[in-house]
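# fold the following for me, if possible:
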Amino acid sequence: MTDSTLNPAEAPMARRESPHAGQAAAARLRARRRSERRFKAYGFGAVLLAIVMLVVLIGTLAGQGLGAFTQTQIAVEVNLDPARLDPQGTRDPKTLADANYTGLLTDIVRDNFGATQRRDVLKALGLFSRDARFELRDFVLANPDLIGTTQTVWLTASGNLDMLDKGWIDRDLPQAQRPVDDQVLGWYDALAAKDAVSRDFNTRFFTGADSRSPELAGIWGATVGSALTLFVCFILSFPIGVTTAIYLEEFAPKNRWTDLIEVNINNLAAVPSIVFGLLGLAVFIGFFGMPRSAPVVGGFTLALMTLPTIIIATRAALKAVPPSIRQAAQGLGASPVQVVFHHVLPLAMPGILTGTIIGMAQALGETAPLLMIGMVAFIADVPGGFTTPSTVLPVQIFLWADSPERAFVEKTAAAILVLLGFLIIMNAIAVLLRRRFERRW
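Take a look at the predicted model:
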């Protein structure tokens, strides 16, 4: 049939264009493509902005904190006077350990810096760390045969001199605005001219506990406290969270009570962490009388906070296992418990471990709940157990950030870098576990 045989009333209908063809459709297609390109550009810009902000954060912390990984040392000439160190000449270690090393340090500043007045002696002693006398003791105990000679000994510099050597103290400021005066600057310049100033790797930062002196402060005590606290948290939260999720997902009847429990678990995951700290303070310390500022109390408190995260992650991992696995096991005669523990749980374990590690990483970075249970105290020793007073890395960072000395600013940034390193490692382990054991159905 040709166009000439069409009914005249049907001719306009035949000439009408399809809504999916023609210039209008092409315009709509171009608009959709432009919209898609804009959306991709927005997404790429958001990712790029996040990367830039991360680089700025890490760069700022690195610029402020990398110096904490080194410590300034001062070389001085020490006259190991036998009359002061070992009057009897027995070389008995106990006698050498009990010698007057404070007096020996005073002799050092008089001989090396010409300090004769009491005020100058005290000022010259401020060039060294408060532990300088113990460093002298350790040197003598390690080298008793050198008593009676003059030796060059490297001693740890004070926090102010360390900041001066690293360039954080502006020498051009007026003396009243500097933490070191002109006389100390002169002594430092004289030491530097003799190559008696050096910067070495600061092992004390990784092996020491907290201290009032920034040059002596370290993160080992807080690291041990964090490890003990996370161990208690894991021992409590993992089995309780996983078994709760298994019951709710596999065995619990679907009724109002289970719906109420699920709603409350989801709500607990969004509760501010300080509320868990108040709960730990009221229940574990106030009611049960547990020791304040101890890893066992911190672990119990963080376990309460971590439980909702583990339960939700475990339920999601159980739901991801296909129903055909359960049906096949039941068809072969397995009981409901055998179905869950022999078939479903092993397949869901990668997701469970991932959620658990993420929850533990969140607990590692928490500060507010631990402040409420007293883990903000100054702890100068490495904790020796679960009930001894201790602190954790985030609280240690909080304490250092509140200190006025410039050297503690450097320590704070360095501790944040260490904490970020731990968090990155934990999250990387979670990703590797998921990729290594995850099965795609």
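# only C-alpha atoms from now on, for both contacts and neighbour counts.
Will do.
# pretty sure A222 sits in a helix.
Yes - counting by DSSP: H, G, I helix; E, B strand; the rest coil, A222 falls inside a helix.
# now the other sequence, so there's something to compare against:
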Amino acid sequence: MTDTTQAAALAAERTSADTVAARLKRRHAAERRFRAVGLGAVLFALGFLGILLTTILGNGMSAFLSTYVKVEASFDPALLGIEGAPTAETIAAADYRAVIRQGLARAFPEAQSRTEQRQLMGLVSSGAEADLRSMLRDDPALLGQTREVWLLANDDIDMAVKGHAPRQAGVPGSRLSENQLRWLSALEARDAVKTRFNTILWTSGDSRQPELAGLWGAIVGSVFSLTITLLVSFPLGVATAVYLEEFAPKNRWTDLIEVNINNLAAVPSVVFGLLGLAVFLNAFGMPRSAPLVGGLVLALICLPTIIIAARAAMKAVPPSIREAAAGLGASRLQVVVDHVLPLSMPGILTGTILGMAHALGETAPLLMIGMVAFIVDIPATPLDPAAVLPVQVYLWADSPERAFVERTSAAIMVLLLFLAAMNLVAILLRKKFERKW
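The predicted model follows:
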């Protein structure tokens, strides 16, 4: 009887151990599957990110180079239409197109018909005239001399030299004639074609001609807009967070305010653009397409983020700090100003920079207030019409020319660089000033 009971107990123990082992095996298998799925999701996302960055880099790196063509330019006063001693007015009004036409005609005298001459002039950019004007204005002694000068090539020539367009007439994607392709090959054989760093991209505003389009106007507009955003949103956001966290009574009204602030952080940004259109432009009559209005709209977007981050940073300050300061006779305002704010400032600054980085990439609200206009001039003040980097990307992406594809990718690279720099600053501030309690 005893042996039978012991055998049954041993069998039950073995069954229980087998059941536990089976359950552990299934649990470990489920954990491995879950980790595999998580790792696969991460690798999948990294793969798409790699494809995106590779595409942007592949399309945009060539935008940092420009193609130039060497032409023999004769600064003949008769050809330029300058009579007598040159003055600033006569130099500005001179016919530099005739100089370019004559230089190209000397290089390719076989181009006789009007069609061929028009195609020949298509080798260089329309901005080449401005380059010659600047040369003669800076050095009037060039008048009457003949020099070999490097002139900016047309965007179609630029795409062909960089390999982005086929060098065969009549095929899809080619915008060059057989004559232009032949002349381009002849110039390359004479070492009269070269690429060099594209300074125009960093010194000019927008242009209808891709080879003359630059980012400087959009960069200045972004700096103006973000400066106004910071000046408006940071003090208002911090002051609101201090009041709600340290001074406001806990009742249904403050609860309603907190819920609305949290909801505003999730409102689509285009709604803020509609608000800016209705209030800042229509009601207050502020200038359209100006960084001032753009900065105010972006400040509305940043405010909820700054308030939430500031409140979280102040909540992280231990109550013992407040109690110790109050015990030494500090007023409530002194406790906040002298102790709570300095200790929570790293978190506040981190939240502010992240909010500003979010504002830098916004496009929809700025389109609503008219910052989608074609702006050539560089803005001098926040009241001047301007574009910003994300809107510039939007404008160039809508252009049909192939050369604007590389300009668009280059603008995205610059925008990502700014965003990465701002996030890096936020991380460094958090690491430098972070305290553990």
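# tell me where the stretch 51-200 of the first structure has strands.
Using DSSP state E, counting those that start in this stretch, the strands of the stretch 51-200 of the first structure run over residues 70-79, 150-156, 197-201.
# could you tell me where the longest one falls in the second structure?
Strand 70-79 of the first structure lines up with residues 65-74 of the second structure when matched by TM-score structural alignment.
# number of nearby residues for L383 of the second structure?
16 (other C-alpha atoms under 10 Å).
# tell me how far it lies from S113 of the second structure.
The gap separating L383 of the second structure from S113 of the second structure is 50 Å, by C-alpha to C-alpha, to the nearest Å.
# three-state assignment of P214 of the first structure?
With three-state DSSP as the criterion, P214 of the first structure reads coil.
# quick one: contacts for it?
Taking C-alpha atoms under 8 Å, 6 or more residues apart in numbering, we find P214 of the first structure in contact with 159, 405, 407-408, 411.
# show me which helix runs longest in the first structure.
With secondary structure taken from DSSP state H, the first structure has its longest helix at helix 23-65.
# remind me what that helix packs against, helices and strands.
helix 406-437 (3 or more C-alpha pairs under 8 Å, 6 or more residues apart in numbering; DSSP states H and E).
# in the helix it packs on, what counts as buried?
406-419, 423, 426-427, 429-431, 433-434 (16 or more other C-alpha atoms under 10 Å).
# what's the mean distance for the longest helix of the first structure versus the second structure?
Once fitted to the second structure, helix 23-65 of the first structure is off its aligned match by 2.2 Å on average (mean C-alpha distance after the TM-score superposition for the first structure).
# with adjacent residues omitted, what lies nearest to L296 of the second structure?
Nearest non-adjacent residue to L296 of the second structure, counting by C-alpha to C-alpha, 6 or more residues apart in numbering: T229, 6.0 Å away.
# which part of the first structure matches the helix or strand hosting that neighbour?
Per DSSP states H and E, T229 of the second structure falls inside helix 216-242. Aligned using TM-score structural alignment, helix 216-242 of the second structure spans residues 220-246 in the first structure.
# list the buried ones in that stretch?
Within stretch 220-246 of the first structure, the residues scored as buried using 16+ other C-alpha under 10 Å are 220-234, 236-238, 241-242, 244-246.
# with the second structure overlaid, report how far it is off on average.
Averaged out, stretch 220-246 of the first structure is 0.7 Å away (mean C-alpha distance after the TM-score superposition for the first structure).
# with stretch 306-314 of the first structure instead?
Superposed on the second structure, stretch 306-314 of the first structure shows a mean distance to its aligned partners of 0.8 Å (mean C-alpha distance after the TM-score superposition for the first structure).
# who are the packing partners of the next helix or strand after the helix holding T229 of the second structure?
Downstream of helix 216-242 of the second structure, the first helix or strand assigned by DSSP H and E is helix 252-264. If you count contacts as 3+ C-alpha pairs under 8 Å, 6+ apart, helix 252-264 of the second structure packs onto helix 291-315.
# which helix or strand lies directly C-terminal to the helix it packs on?
Using DSSP H and E, the helix or strand that follows helix 291-315 of the second structure towards the C-terminus is helix 319-327.
# what's the matching range in the first structure for the helix or strand just after that following helix?
Once the chain leaves helix 319-327 of the second structure, the next helix or strand it forms, by DSSP H and E, is helix 332-335. Aligning helix 332-335 of the second structure against the first structure (TM-score structural alignment) gives residues 336-339.
# list the contacts of the matching stretch.
326, 329-330.
# now that stretch: buried residues?
V339.
# over to stretch 74-88 of the second structure?
74-75, 77, 79-80, 82, 86.
# now stretch 269-286 of the second structure
For stretch 269-286 of the second structure, by 16+ other C-alpha under 10 Å, it's 269-270, 272-277, 280-281.
# need the strands of the stretch 51-200 of the first structure in JSON lines (columns: distance to A316 of the first structure).
Formatted as JSON lines, the strands of the stretch 51-200 of the first structure follow (distance: least, C-alpha to C-alpha, whole Å):
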{"stretch": "strand 70-79", "distance to A316 of the first structure": "46"}
{"stretch": "strand 150-156", "distance to A316 of the first structure": "54"}
{"stretch": "strand 197-201", "distance to A316 of the first structure": "46"}
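# which of the ones you listed is buried the deepest?
strand 70-79 (a mean of 20; mean count of other C-alpha atoms under 10 Å).
# corresponding residue for A46 of the first structure in the second structure?
Aligned partner of A46 of the first structure by TM-score structural alignment: A41.
# residue in the first structure paired with L303 of the second structure?
By TM-score structural alignment, L303 of the second structure lines up with L307.
# what is the end-to-end distance of stretch 335-342 of the first structure?
From its first residue to its last, stretch 335-342 of the first structure covers 10 Å (C-alpha to C-alpha).
# off-centre distance for it?
39 Å (C-alpha atoms, centre = their mean, to the nearest Å).
# same check, this time on stretch 72-81 of the first structure
That offset, for stretch 72-81 of the first structure, works out to 37 Å (C-alpha atoms, centre = their mean).
# now swap in stretch 58-76 of the first structure and tell me
Relative to its chain's centre, stretch 58-76 of the first structure lies at 18 Å (C-alpha atoms, centre = their mean).
# now tell me what touches that stretch from outside.
By C-alpha under 8 Å, 6+ apart, the residues outside stretch 58-76 of the first structure that reach it are 108, 112, 128, 152-157, 161-162, 165-166, 191, 196-203, 205, 215, 409-417.
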